[in-house]
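S.K.: The sequence isn't on hand, but the structure is:
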C-alpha cells in the first residue's frame, strides 16, 4: 500500500473593512495562512488584483513551493551521492498568462535558477547533473500542469 501524507492549513480572511464584500473595492484582500503553532504567513492578492504588495500572494507561494521542493530534493540527492554543498540560493521566476476575457489565468512556466556552491571541484559535474533528477522526485513539480525549467549554476569553493 502506498504511503499517504495529509496536510492542513487554515486561511483566515482579515480584510473586512467594515462593509464586508459590499462591492469589489469595499474590502481588503488581506488574510493569514495558518498551520498549527507555526507563525502565520501574512498574505494578500497580487497588487495587480487589488492586493497588498507587502504581503505574500498565492502566486509567490506557489513559486516558492516549487523552488523549496527542488532545493530539498537536490540537497538530499547531493548528500547521498557524495556532493558536499556549502551554499544554495535560487532566483526563481514564473509567468502567469491571463485569459483573453480577463476573468482568469494560469501559470505557463516557472524557471528555477539555483546557484550552488560545492566544496570539491571534482563533484561539480555530478552537482550539475543532479538537478535533472529532481523533477521526477519533487512532489510539487510533479503536481503542476506547466513546465518547470532549470538553469542551474554550480561553483566550487567555500561558501
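M.R.: Received, thanks. Only a predicted model underlies this, so the values are computations on that prediction, with no experimental measurement involved. Residues are numbered from 1 along each chain as shown.

S.K.: For the rest of this, base every contact and every neighbour count on C-alpha atoms.
M.R.: Will do.

S.K.: Can you show me the strands along this protein?
M.R.: Ranges of strands in the chain, per DSSP state E, are 10-13, 31-34, 41-43, 85-90, 93-98, 105-112, 114-118, 148-150, 153-156.

S.K.: looking at those strands, which is buried most?
M.R.: Of all these, strand 114-118 carries the top mean neighbour count, a mean of 20, counting by mean count of other CA atoms under 10 Å.

S.K.: Structure two is appended below for comparative analysis:
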C-alpha cells in the first residue's frame, strides 16, 4: 500500500505547581500524551533533567518506537519468507550524548532481538529477515543515527 499516512497526538503539560515556569525548579515536567481511542501515557523528562523516573520519557519512547517497528517489520518479513516465529523478545539500548550547550542527540541504538523459530531449516531465512525488516522499518528510516541489530535465532524445542 503506497500512500501518505497522518498521525495525531496531543501533548498536555500537567506540571504547573501554581506558579508556572517562574523558575527552573518551580515546575514539574509531567506531560499527558493522548491519541484518540487509546489509553493516555503519563510522561515526563528523564530523571537527570528533573523528570519523574516512574514515567515514560521521550528517550524511552524513541527506543520503544524503534524496537517495536523492527519487531513488526520483522514478523512481516518472516511471513513472506515462510519463517514461523514462535517467540520474539528484544533488549534494546540507546546512547544519547549531551552536547554541552543544553542539547544533544542519540549516537546509536542497538536492537538485540532473541527470536525462536519453529524449525531449524528456518534459521538462515530468519536471520536474513532482519535485513529486510531494517529496510521496511519506517521509524529506523526516519532517524539520523545508526540502528544496529544483534539478533539471536534459536529453534523451538520439540
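M.R.: Nice, I can see it. Everything numeric in this text was worked out from a predicted model, so none of it was measured.

S.K.: related to what we said a few turns ago, make TSV out of the strands of the first structure and add distance to residue 130 of the first structure.
M.R.: Output for the strands of the first structure, formatted as TSV (distance: least, CA to CA, whole Å):
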stretch	distance to residue 130 of the first structure
strand 10-13	35
strand 31-34	33
strand 41-43	32
strand 85-90	12
strand 93-98	21
strand 105-112	14
strand 114-118	12
strand 148-150	11
strand 153-156	11
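
S.K.: I'd like to know which of the ones you listed is closest to residue 3 of the first structure.
M.R.: Across those, residue 3 of the first structure has its closest neighbour in strand 10-13 (23.8 Å, CA to CA).

S.K.: By how much does the top helix by length along the second structure deviate from the first structure on average?
M.R.: Scanning the second structure for the helix with the most residues, using DSSP state H, yields helix 58-81. Helix 58-81 of the second structure, aligned to the first structure and superposed, deviates on average by 0.5 Å (mean CA distance after the TM-score superposition for the first structure).

S.K.: Which positions within that helix qualify as buried?
M.R.: Buried residues in helix 58-81 of the second structure, counting neighbours by 16 or more other CA atoms under 10 Å, are found at 59, 63, 65-67, 69-71, 73-78.

S.K.: now the angle between strand 85-90 and it, please.
M.R.: 160 degrees (axes from the mean of the first three to the mean of the last three CA atoms, to 10 degrees).

S.K.: Strand 93-98 and helix 58-81 of the second structure, what's the angle between them?
M.R.: 140 degrees.

S.K.: what's the first-to-last distance across stretch 129-145 of the first structure?
M.R.: Start to finish, the residues bounding stretch 129-145 of the first structure are 24 Å apart (CA to CA, to the nearest Å).

S.K.: and it, which stretch of the second structure?
M.R.: Under TM-score structural alignment, stretch 129-145 of the first structure corresponds to residues 128-144 of the second structure.

S.K.: Name the residues that touch that stretch?
M.R.: Residues outside stretch 128-144 of the second structure that contact it (CA atoms under 8 Å, 6 or more residues apart in numbering) are 65-66, 69-71, 73-74, 76-78, 81, 147, 149, 151.
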